[in-house]
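Novice: task: produce atomic coordinates for the following.
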Amino acid sequence: MSIVVPVYNEQLNIEKFYTEATKAVQNLDMEYEIIFVDDGSRDATPLLLSRLTQQDEHVRALLLARNFGHQLAITCGMDHARGDAIVTMDGDLQHPPEMIPQLVQYWREGYDVVQTIRKDTKGVGFLKRQTSKWYYRLLNALSPVHIAPGGSDFRLIDKRVLATFKLFREHDRFIRGMIDDIGYKQKTVDFVAPPRFAGKSKFSVRKMLHFALDGIMAYSKIPLRISFYAGLVSAFLSVLIILHALYSSAVGSAAPGWTTVIVVICILGALQLMFIGIVGEYIGRIFEEVKQRPLYWLRAELGGRGEPEERNR
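Specialist: All right, here's what the predicted structure looks like:
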């Protein structure tokens, strides 16, 4: 089994996570490896990972050359995983390591994907709960791929699923949607996420908005269609305003027209800018894909295979 753990500035959580994860898998009667993927940390995280790889041959560390983001860090770990079953989870202990044996049990029963569903997160405020709930409603309304509300990147997948996942090489990744889209025999497991063991979440508002946008843009063309239909509605309203202006002029009750002109300009200008932005998002993603750059590159690989080595993917 391979356990893939993306980390970014998690020096306060690394050793605790390692202890808890090792305790959870030692009695499973299977070989295992813990793959930490350092996503360009600026604290002591790489140093701690280096020590762990020297102390325990089950630990590997992939050090990315810079910060590529959570989803690409997970992808890097999955690309390098060698297990028959691959578990992905965060290293802040909000994905409880003690659940790993339960995921493995369902895998042994024949499930190819065992997906955890976060029913609640201790210590999270009302606003974040509500925005998360409405985001998944919006995403499922726009996308043909259903994603379970509360879905997380804490899951187990079979090596057959991993082989299929590796065929998907787009840069703007929404792995929750990708795994659901791949199919195979799936099982869901509910859990309540505990508070972070230490430190603060690295998901800023900007990162969360970008992640949410990736989820919508990656699996839906509906925003483009909304743009088209809104354009039609806008054109229809413009015709009505023109007819109203002509009628007012014909009966001699026309006002100077300043208000009407300003309203029309504001409405049409706002619609145009908004939909140009939507089209621009899609064009920008096309631009990124056609360059065919590697998804990530490593500055070092520690543990498991001896000497550090340079790798690009």
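Novice: could you use CA atoms for every contact and neighbour count after this?
Specialist: Noted.
Novice: leaving aside the residues adjacent along the chain, what's closest to K202?
Specialist: Y8 (7.5 Å; C-alpha to C-alpha, 6 or more residues apart in numbering).
Novice: what are the boundaries of the helices in this protein?
Specialist: Here the chain has its helices, by DSSP state H, at 14-25, 45-55, 70-80, 100-108, 126-142, 159-165, 175-182, 205-219, 222-251, 258-290.
Novice: can you tell me what sits against the first one?
Specialist: Read it as helix 14-25. Helix 14-25 is touched from outside by 32, 45, 48-49, 91-93, 97-101, with contacts defined as C-alpha atoms under 8 Å, 6 or more residues apart in numbering.
Novice: 7 Å instead?
Specialist: For helix 14-25, the surrounding residues in contact (C-alpha atoms under 7 Å, 6 or more residues apart in numbering) are 91, 93, 97-98, 100-101.
Novice: then the shortest one?
Specialist: When contacts are defined by C-alpha under 7 Å, 6+ apart, helix 159-165 is touched by residues 83-86, 112.
Novice: so which bits of stretch 194-203 are buried?
Specialist: Within stretch 194-203, the residues that qualify as buried by neighbour count (16 or more other C-alpha atoms under 10 Å) are 194, 196.
Novice: distance from it to the middle of the chain?
Specialist: Taking C-alpha atoms, centre = their mean, to the nearest Å, the mean C-alpha location of stretch 194-203 is offset from the chain mean by 17 Å.
Novice: re the thing from before, who wins on neighbours among the contacts of helix 14-25?
Specialist: Highest neighbour count within the contacts of helix 14-25: G91, with 26 neighbours (other C-alpha atoms under 10 Å).
Novice: distance of N13 from A254?
Specialist: 71 Å (C-alpha to C-alpha, to the nearest Å).
Novice: one more to put side by side:
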Amino acid sequence: MPDTAVTGQPELSVVVPCYNEEAGIAAFWARLCPVMDAIGLTWEVVFVNDGSRDDTVGRISTLTHPGVSKRTIDFSRNFGKEAAITAGLDHARGKASVVIDSDLQHPPETIPLMVTLWQAGAEVVLGKRQSRETDSALRTWFSNRFYSFASKVFEVPIPKDVGDFRLMDHQVVKALGSLRENQRFMKGLFAWVGFRTQIVEFEVAQREHGTSSFNLWRLLNFAVDGITSFTTVPLRLWFYLGSLVSLVSLIYGTIIVVDALLFGSEVPGYPSLAALMCFLGGIQLIGIGVLGEYIGRIYREVKFRPIYIIRELRDE
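Specialist: Down below sits the predicted model:
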């Protein structure tokens, strides 16, 4: 059950990360407000403008609704959605917080069911997409492979087809706030903190305005962030692969020595030698690259730079 000991705060906070949503933010607001009013609990909204290049923050300033507190966080530049979600949760004051995108692919009409489950005792309510019809075949294949890999090697299981759309009790939000790592993979952090969890399914709608900035290249980088944040399996795999290659090389070298002792040495053999050197060199470079990715993450973390920088914070 929600902790009624927490006082002086709205019941619900709606955290909305925004990036270049000038065209669609008014439509989102028009859908959100009646849904939240129908729930019958006090609520606030926290908009996070993640360095938009259009007039998103100006459009946000025009949004009003009777009895609703609106907090606008304007970043100094684009820090990424993970940082925007973090900032929104850092400044959310509700007994529970809902994270939702403003492009209307996350239907606000799902929030009342999330609230019902929260009131019944769930501390986290996940929004799970029913299908991937809105994604390309390549992106769907890539996402499925990632979730399959993550389920096998991650420290904690990552629920499949579950994104950022979720409701979290203030205890969960507080726990997330204690995790201040700079390189953030929110899906992993959400799963890592645990708590009692329920799932509601929703159908992802097509974007009504604009286009997604999350292309396949960014999706690949996102997957790498997740893998290097929540498992050391790649390092272990290269240890095993290196051991195997060393064993094969030892066996091959022994065969060459024995052959030379028994039958003498011949000059021919440079093509096979060159091919072997190229193969081993490639293996070493890939291994160094994997190691470098982890070292790079350590390097970024030890500088202790802030997750985000706020240019302006407005309460209305």
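Novice: mind giving me the PyMOL select for the contacts of helix 159-165 of structure 1, buried ones only?
Specialist: Remark: buried members of the contacts of helix 159-165 of structure 1, expressed as a PyMOL selection using 16+ other C-alpha under 10 Å:
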select buried, resi 83+85+86+112
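Novice: reformat the contacts of helix 159-165 of structure 1 as a markdown table; add distance to L268 of structure 1.
Specialist: Putting those into a markdown table (distance: C-alpha to C-alpha, whole Å) gives the following:
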| residue | distance to L268 of structure 1 |
| --- | --- |
| G83 | 56 |
| D84 | 56 |
| A85 | 53 |
| I86 | 51 |
| D112 | 50 |
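Novice: of all the contacts of helix 159-165 of structure 1, which comes closest to D172 of structure 1?
Specialist: I86 (21.8 Å; C-alpha to C-alpha).
Novice: roughly how far apart are the closest one and R160 of structure 1?
Specialist: I86 of structure 1 sits at a distance of 10 Å from R160 of structure 1 (criterion: C-alpha to C-alpha).
Novice: what residue in structure 1 is paired with G40 of structure 2?
Specialist: Under the alignment (TM-score structural alignment), G40 of structure 2 pairs with D29 in structure 1.
Novice: er, L313 of structure 2 actually
Specialist: Under TM-score structural alignment, L313 of structure 2 pairs with E301 in structure 1.
Novice: surely that match is in contact with L63?
Specialist: Yes: under the contact definition of C-alpha atoms under 7 Å, E301 of structure 1 touches L63, with a separation of 6.2 Å.
Novice: tell me the centre residue of structure 1?
Specialist: F174 (4.2 Å; C-alpha atoms, centre = their mean).
Novice: quick one on the thing from earlier: need the winner for burial among the helices of structure 1.
Specialist: Neighbour counts (mean count of other C-alpha atoms under 10 Å) averaged over each of the helices of structure 1 peak at helix 70-80, with a mean of 22.
Novice: matching residues in structure 2 for that one?
Specialist: Mapping helix 70-80 of structure 1 onto structure 2 (TM-score structural alignment) gives residues 81-91.
Novice: which residues touch the matching stretch?
Specialist: Counting by C-alpha under 7 Å, 6+ apart, residues outside stretch 81-91 of structure 2 touching it are 15, 17, 46, 48, 50, 173, 177, 184-186, 307-308.
Novice: top of those residues by number of neighbours, please.
Specialist: Of all the contacts of stretch 81-91 of structure 2, V48 has the most neighbours under the rule other C-alpha under 10 Å, reaching 31 neighbours.
Novice: can you name the residues that contact it?
Specialist: Here V48 of structure 2 is in contact with 16-18, 72-74, 84, 88 (C-alpha under 7 Å, 6+ apart).
Novice: list the ones among the residues you listed that structure 1 also has?
Specialist: Of the contacts of V48 of structure 2, the ones still in contact in structure 1 (both residues aligned by TM-score structural alignment, their matches' C-alpha atoms under 7 Å) are 16-18, 72-74, 84, 88.
Novice: out of those, who's nearest R236 of structure 2?
Specialist: A84 (32.9 Å).
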